[in-house]
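[1] heads up, no residue letters with this:
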């Protein structure tokens, strides 16, 4: 009887350890700047619009690092790999969406001028579905799924995926709740950040 060999999880890098906290904190920055941007009754263009979107684009890059480390922690199983691939695809679609928002913000003279520019982009076949609707959902679904897999494997506490789920649901209720959801994500990922940091630092003999 053969025993299937599961490769050990690769040791995380310092970047992976930092990403668990930096990614949701950057998302929190975006959420706060989004609220600030709306103080005058409209959002974009302007400094708050641009900086907020750039902060979230940076967060997406770090979320990709997070997903990679979560997959490694699970031993790169088939389920973890498929989930990881879906998450990276979702991150790619979300990154394109925010990049478009930044470009439109630079091109538009005022808020009213942004609408026609967005209409032109979303008129391209497939863009509205992939970039603005279904595509980014893959990222959030993968984040919850990987968290659930980690909990099932007893790598994290059972409450961790519940907080991650809440973090993804709150912005659906209201985008103004993004800072609250991001704060929950910080709490959810803190144990993984501490664990990854301890694994990435070599022990002194």
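    All right, it came through fine. Predicted model only: the values in this text are computed from it and were never measured. Residues are numbered from 1 along each chain as shown.
[2] rest of the way, CA atoms for contacts and neighbours
    Fine.
[3] Check whether residue 192 really touches residue 19, as I assumed.
    No - in this structure, residue 192 is not within contact of residue 19 by C-alpha atoms under 8 Å, at 10.0 Å.
[4] and the biggest helix by length in the chain, what does it pack onto?
    Counting residues, the longest helix found in the chain (DSSP state H) is helix 78-107. Under the contact criterion of 3 or more C-alpha pairs under 8 Å, 6 or more residues apart in numbering; DSSP states H and E, helix 78-107 touches helix 47-73, helix 111-122, helix 134-152.
[5] let's bring in a second one:
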């Protein structure tokens, strides 16, 4: 796969998930059903593509120990998010309606360690790893100085309201487009001017 594709496609799949999520909630509840499943598949696809972006950003950052640690933390977060979204899909398939989903989620999250690893702490690693490696790229002038702020917005907007996921995805797409250009170059990327 062309490394450029992941930098553009990953935010677009998150955008698709965010839009589908909003549409799924127009009737007052989310899931189960086609919208629930397709939205979650879009997000899982984004996460798989983000693995490639972490690998490429690590390369752009010079494969330093800090870049490797940041990419590793980010990929661990990807795995947690994929696990969470697979659980969500399975719960959707096992539930006759939205009300039936709640007890299943409660049983899963009651398993020791699952809530932290899959629903709270684990997913945060994705965002922290991504922000850390983009800050490194900005510090070495591989990306514009404003890039980490857009990545941070992608992280913060859904914390304010999950309906802001599409807006956060657009911020991430804007920040990733210059990285897409660098990902296809061989050798050391040209420093970006601030």
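    That came through fine. Because the structure is predicted, anything quoted here is derived from the model rather than measured.
[6] ok, back up a step: so can I have TSV of the helices and strands packed on helix 78-107 of the first structure showing mean neighbour count?
    Listed next are these as TSV, based on neighbours: other C-alpha atoms under 10 Å:
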stretch	mean neighbour count
helix 47-73	22
helix 111-122	14
helix 134-152	21
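[7] that older thread, of residue 192 and residue 19 of the first structure, who's got more company?
    residue 19 (26 against 23; other C-alpha atoms under 10 Å).
[8] Looking for the alignment partner of residue 164 of the second structure in the first structure.
    Here residue 164 of the second structure is matched to residue 177 in the first structure, going by TM-score structural alignment.
[9] Give me the neighbour count for that match.
    By other C-alpha under 10 Å, neighbour count at residue 177 of the first structure equals 18.
[10] nearest spatial neighbour of it, skipping sequence neighbours?
    residue 171 (5.4 Å; C-alpha to C-alpha, 6 or more residues apart in numbering).
[11] residues near that neighbour, how many?
    As a burial measure, residue 171 of the first structure scores 17 neighbours (other C-alpha under 10 Å).
[12] residues in contact with it?
    177, 178, 181 (C-alpha atoms under 8 Å, 6 or more residues apart in numbering).
[13] Which one of those is nearest to residue 126 of the first structure?
    residue 178 (26.7 Å; C-alpha to C-alpha).
[14] Which secondary structure element is home to the closest one?
    helix 178-200 (DSSP states H and E).
[15] How about residue 143 of the second structure?
    Assigned by DSSP H and E, residue 143 of the second structure belongs to no helix or strand.
[16] Double-check it against residue 177; I have them as touching.
    No - if you go by C-alpha under 8 Å, residue 143 of the second structure and residue 177 don't touch, sitting 10.3 Å apart.
[17] In three-state terms, label residue 154 of the first structure for me.
    With DSSP: H, G, I helix; E, B strand; the rest coil as the basis, residue 154 of the first structure sits in coil.
[18] re earlier: now tabulate the helices and strands packed on helix 78-107 of the first structure in JSON lines and tack on distance to residue 200 of the first structure.
    Listed next are these as JSON lines, based on distance: least, C-alpha to C-alpha, whole Å:
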{"stretch": "helix 47-73", "distance to residue 200 of the first structure": "11"}
{"stretch": "helix 111-122", "distance to residue 200 of the first structure": "43"}
{"stretch": "helix 134-152", "distance to residue 200 of the first structure": "19"}
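[19] So which of those is nearest residue 165 of the first structure?
    Among those, the nearest to residue 165 of the first structure by C-alpha to C-alpha is helix 134-152 (5.9 Å).
[20] Need the counterpart of residue 143 of the second structure in the first structure.
    In the first structure, residue 143 of the second structure lands on residue 156 (TM-score structural alignment).
[21] er, residue 6 of the second structure I mean
    So, by TM-score structural alignment, residue 6 of the second structure is matched to residue 19.
[22] That concludes my questions; thank you for your assistance.
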